[in-house]
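S.K.: got a predicted structure here, sequence first:
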Amino acid sequence: MQMMQGCLARNPFARMTRLLGSVQCSREAGSRPGPQQQQKQKPLTMAVVLFPGFELLDVAAPGELLGAVPDVARLFYAAQFPGPIASSCSELAGGTVGPSLVATHRLLQGGSISDAAGGQPFKPDAIFIPGGKGVRGEVSNDFLVDWMREAAHEADVVLTVCTGSWLLGVSGALDGIPATSNKNALRNGHPQKAAPNVLWQLEARWVEHELRRSGGRTTLFITSSGVSAGGDAALALIARRAGMEVARRVAHRAEWSWQEDSSVDPFARDYGL
């Protein structure tokens, strides 16, 4: 699995990207957390959405990095049906079924979650949608698609990794918003066909976009490229919430080589984008 110049790439969908997204491409893909974004904020309650065939590293890398800073986010692993959820280790490229992660929380209608024992429902401040082999089936899961749309509308932060943006895009939550996805999927045109109203950015490690909603509320969308890019995007979120010093410290402790410039995307050229 998995700026302006990137939007003009050699790809059958490049013209669409140029027409719809090139104006925002350089601003969004190269965004940096400003001083006003680095003040201390309350921890996010983040629903990590699991489904059969999610890509293991899509969840594990951001989960490790975000889990290292509980002052930034508290992670709740949730699924339509709680319990062990089998992951994928690059099955689409000849890999194997991966280990299962336990979803301790249940997705509920209206964009809420509750613990598996049926505790008090609550709406998470943030949602995290991974990609993986299972995306190809989940795009037809009306319950999950509806849940994502409703949860994204209420959330302060929406994070996707790899083809998680393809899945979220089907819900309409990314309509009119610059976003990126797995490079092989973009090369094959799957996200573009499934969600044509998204401003797909073909060359970006990750893309950040703040959407202003009614009442002055905003939702921060962070969509990353394939698999390992989710770690870089998670560190970008940490930088926004806690500052660059904290994000760099987390990366260093994890021995993670963080690509801090979201516009640097070596894999786009590899895939002919």
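M.R.: That came through, no problem.
S.K.: all contacts plus neighbour counts: C-alpha atoms, from now on.
M.R.: Fine.
S.K.: please name the nearest non-neighbouring residue to residue 57.
M.R.: The shortest distance from residue 57 to any residue that is not its chain neighbour, by C-alpha to C-alpha, 6 or more residues apart in numbering, is 6.1 Å, and that residue is residue 227.
S.K.: that neighbour and residue 151: what is the separation?
M.R.: Summarising the geometry, the distance separating residue 227 from residue 151, computed by C-alpha to C-alpha, to the nearest Å, is 23 Å.
S.K.: cool, residue 235 as well?
M.R.: Remark: distance between residue 235 and residue 151 (C-alpha to C-alpha) = 22 Å.
S.K.: just residue 108 next, same as before
M.R.: Counting by C-alpha to C-alpha, the gap between residue 108 and residue 151 amounts to 10 Å.
S.K.: okay, now the one to match up with it:
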Amino acid sequence: MTQSPSSRKTLGVLLFPEFETLDVFGPLQMFGMLPEQLNIVLVAEKRGLILSTHGQAVFVEYNLQSAPHLDYLLVPGGKGTRKEVYNHHLISWIKTRSMLADLTLSVCTGAALLAKAGVLDGHKATTNKLAFDWVVEQGPKVDWIKQARWVDAGTTITSAGISAGIDMSLYVIARLFGDSVRDNVAKRAEYRIHQDPYVE
């Protein structure tokens, strides 16, 4: 049954210069297969073109002030996180929007931005294994689980590096819409679901 536009939830994906390409487009490929359930928007500090780590330019329609209400917020990682952890305006926005969202997600070193904002304090979380020590420094009050591919802490779900964001996204789809919806998305994407041995 087709859902009305008003019943769809809005997923906002935060972009910043030098975001990791697959951190964004892996999850978007999966979530984007559910247009009746999800309205996906891109948000950045400034509206316009944002360059990924690999140099591709992506047009972002919303800036931080104009972004609509976000039911779900996704924060990717990438080289740019090393700079953005010191961007107080962006970190404050992440903190505020996470408090208003039903669910906040991160991929890879995006967890560093959530940690810096205090969003992960008191929660279990994971991140990119190669950048693990640096990310942990951003969130000393977080219970970091290094071996996990993703960690569900209730209002936050974090994933390990890059490709792990796809598996996390499929897990989120199952949590929100059911296993059959997730399985159908994975089948259409010709993707073999990775079942994480560690799921909280």
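M.R.: Perfect, thanks for sending it. Model, not experiment: these values are computed from the prediction.
S.K.: where do the helices sit along the second structure?
M.R.: Residue ranges of the helices in the second structure, as given by DSSP state H, are 21-31, 81-84, 88-100, 110-116, 132-138, 164-177, 179-188.
S.K.: can you list the buried residues in the third one?
M.R.: By 16 or more other C-alpha atoms under 10 Å, the buried positions in helix 88-100 of the second structure come out as 90-91, 94-95, 97-98.
S.K.: so which elements touch it?
M.R.: The elements that helix 88-100 of the second structure packs onto, with contact taken as 3 or more C-alpha pairs under 8 Å, 6 or more residues apart in numbering; DSSP states H and E, are helix 110-116.
S.K.: once aligned to the first structure, how far is the helix it packs on on average?
M.R.: Once the two models are superposed, helix 110-116 of the second structure sits on average 0.7 Å from its counterpart in the first structure (mean C-alpha distance after the TM-score superposition for the first structure).
S.K.: residue nearest the centroid of the second structure?
M.R.: residue 74 (2.7 Å; C-alpha atoms, centre = their mean).
S.K.: just to check, that one is in contact with residue 104?
M.R.: Yes: applying C-alpha atoms under 8 Å as the test, residue 74 of the second structure and residue 104 come out as touching, 6.0 Å apart.
S.K.: which residue in the second structure aligns with residue 131 of the first structure?
M.R.: In the second structure, residue 131 of the first structure lines up with residue 77, judged by TM-score structural alignment.
S.K.: ok, now which ones touch that match?
M.R.: Going by C-alpha atoms under 8 Å, 6 or more residues apart in numbering, residue 77 of the second structure touches 19-20, 23, 106-111, 162.
S.K.: any chance of the residues you listed in TSV with distance to residue 180 of the second structure and neighbour count as columns?
M.R.: Conversion of the contacts of residue 77 of the second structure to TSV gives the following (distance: C-alpha to C-alpha, whole Å; neighbours: other C-alpha atoms under 10 Å):
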residue	distance to residue 180 of the second structure	neighbour count
19	31	25
20	29	26
23	24	26
106	24	32
107	24	33
108	27	31
109	30	34
110	29	32
111	29	31
162	25	22
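S.K.: quick one on the thing from earlier: residues contacting the residue nearest to the centre of the second structure?
M.R.: For residue 74 of the second structure, the set of contacting residues under the criterion of C-alpha under 8 Å, 6+ apart consists of 11-14, 104-107.
S.K.: mind putting those residues into JSON lines with distance to residue 54 of the second structure?
M.R.: Supplementary listing: the contacts of residue 74 of the second structure in JSON lines, determined by distance: C-alpha to C-alpha, whole Å:
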{"residue": "11", "distance to residue 54 of the second structure": "24"}
{"residue": "12", "distance to residue 54 of the second structure": "22"}
{"residue": "13", "distance to residue 54 of the second structure": "18"}
{"residue": "14", "distance to residue 54 of the second structure": "17"}
{"residue": "104", "distance to residue 54 of the second structure": "25"}
{"residue": "105", "distance to residue 54 of the second structure": "22"}
{"residue": "106", "distance to residue 54 of the second structure": "20"}
{"residue": "107", "distance to residue 54 of the second structure": "17"}
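S.K.: how close does the match of residue 131 of the first structure sit to residue 88 of the second structure?
M.R.: In terms of C-alpha to C-alpha, residue 77 of the second structure sits 17 Å off from residue 88 of the second structure.
S.K.: any idea how many residues pack against the equivalent of residue 42 of the second structure over in the first structure?
M.R.: Counting by TM-score structural alignment, residue 42 of the second structure lines up with residue 77 in the first structure. Residue 77 of the first structure is flanked by 24 other residues according to other C-alpha atoms under 10 Å.
S.K.: tell me the spacing between residue 77 of the first structure and residue 270 of the first structure.
M.R.: Distance from residue 77 of the first structure to residue 270 of the first structure, by C-alpha to C-alpha: 33 Å.
S.K.: looks like residue 182 of the second structure contacts residue 171 (just checking).
M.R.: Yes: Residue 182 of the second structure lies in contact with residue 171 (C-alpha under 8 Å); the separation is 7.5 Å.
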